[in-house]
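>>> Here you go, sequence then predicted model.
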Amino acid sequence: METHNFRNLKVWQLSVDFVTSVYLLTTQFPNEEKFGLISQIKRSAISIPSNIAEGSGRGSNKEFARFLSISLASSYELETQLIVANRLNFLTETIVLEITQRLHEIQKMIFSLHKKFESPISS
């Protein structure tokens, strides 16, 4: 078993910074979305670094890979919600483009890390 310190992972660090940005973005949304889209967006965003951290504390590389998969799925969910926010005119297309570019970088990093730990050689 390999121990993973999530605090040392660049992808975790970037995703925590990303969550902060997303939370600030949602302050622009209408108040009536507080328990709707805002809540969903925040949950998806915080799930990304949270699952990286939780997976790092599991007992095997296989488990870590599983939590990285969950983190990646949350990032796709968030991307969808940001597109919806744009279509509802809560966020401009420019803002969504900027934030999704950052999200795509995080997705690539999670995918690469997942491939590393999913390999039977590293289990």
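Happy to help now that I have it.
>>> CA atoms for contacts and neighbours, from now on please.
Fine.
>>> which ones are touching the residue nearest the centre of the chain?
Closest to where the C-alpha atoms of the chain average out (CA atoms, centre = their mean) is I48, at 3.0 Å. Residues in contact with I48 (CA atoms under 8 Å, 6 or more residues apart in numbering) are S15, I70, S71, L72, S74, S75.
>>> next, the one to line up against it:
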Amino acid sequence: EGAARSTRKEFIQFLHVALGSLAEAETQLILARRLDYQVEDTIFNNIENIRRMLLGLIRFLRK
């Protein structure tokens, strides 16, 4: 969806939306863990890696 944006500015905005969605998913997983559901640590590692990739792409596109 984001790749179909017509301008770089719009694409960057979409990447920020993706960051927000990632944060929402992370919050749900934290709550699930607090409720004693089993949530693998690798999921949180993946979330952090994805966050870094998104932020890196945003920084690159802003240059």
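Cool, the structure landed. Not measured: the values here are computed from a predicted model.
>>> Next, give me the two most distant ones among the contacts of I48 of structure 1.
S15 and I70 (13.9 Å; CA to CA).
>>> Going by secondary structure, the residue of structure 2 most remote from its centre is in what exactly?
Centroid-distance maximum for structure 2: D36 at 24.0 Å, with CA atoms, centre = their mean. Assigned by DSSP states H and E, D36 of structure 2 belongs to no helix or strand.
>>> In structure 1, what sits opposite it in the alignment?
In structure 1, the residue matched to D36 of structure 2 (TM-score structural alignment) is N89.
>>> Return the distance of its match relative to V16 of structure 1.
26 Å (CA to CA, to the nearest Å).
>>> again, but for I48 of structure 1
8 Å.
>>> Ok, A53 of structure 1 next?
On the measure of CA to CA, A53 of structure 1 and V16 of structure 1 end up 11 Å apart.
>>> For those two, indicate the residue with more neighbours.
Taking other CA atoms under 10 Å, A53 of structure 1 and V16 do not tie; A53 has more neighbours (21 against 18).
>>> for the helix or strand harbouring the more buried one, which positions count as buried?
Using DSSP H and E, A53 of structure 1 maps to helix 37-56. For helix 37-56 of structure 1, the buried set under the neighbour-count rule, 16 or more other CA atoms under 10 Å, comprises 37-38, 41-42, 44-53, 55-56.
>>> how close does the helix or strand just after that helix sit to structure 2?
Sequence order places helix 61-87 as the next helix or strand after helix 37-56 of structure 1, per DSSP H and E. Taken over the aligned residues, the distance from helix 61-87 of structure 1 to structure 2 averages 0.5 Å (mean CA distance after the TM-score superposition for structure 1).
>>> For helix 61-87 of structure 1, enumerate the helices and strands it packs against.
In terms of contacts (3 or more CA pairs under 8 Å, 6 or more residues apart in numbering; DSSP states H and E), helix 61-87 of structure 1 is packed against helix 37-56, helix 93-118.
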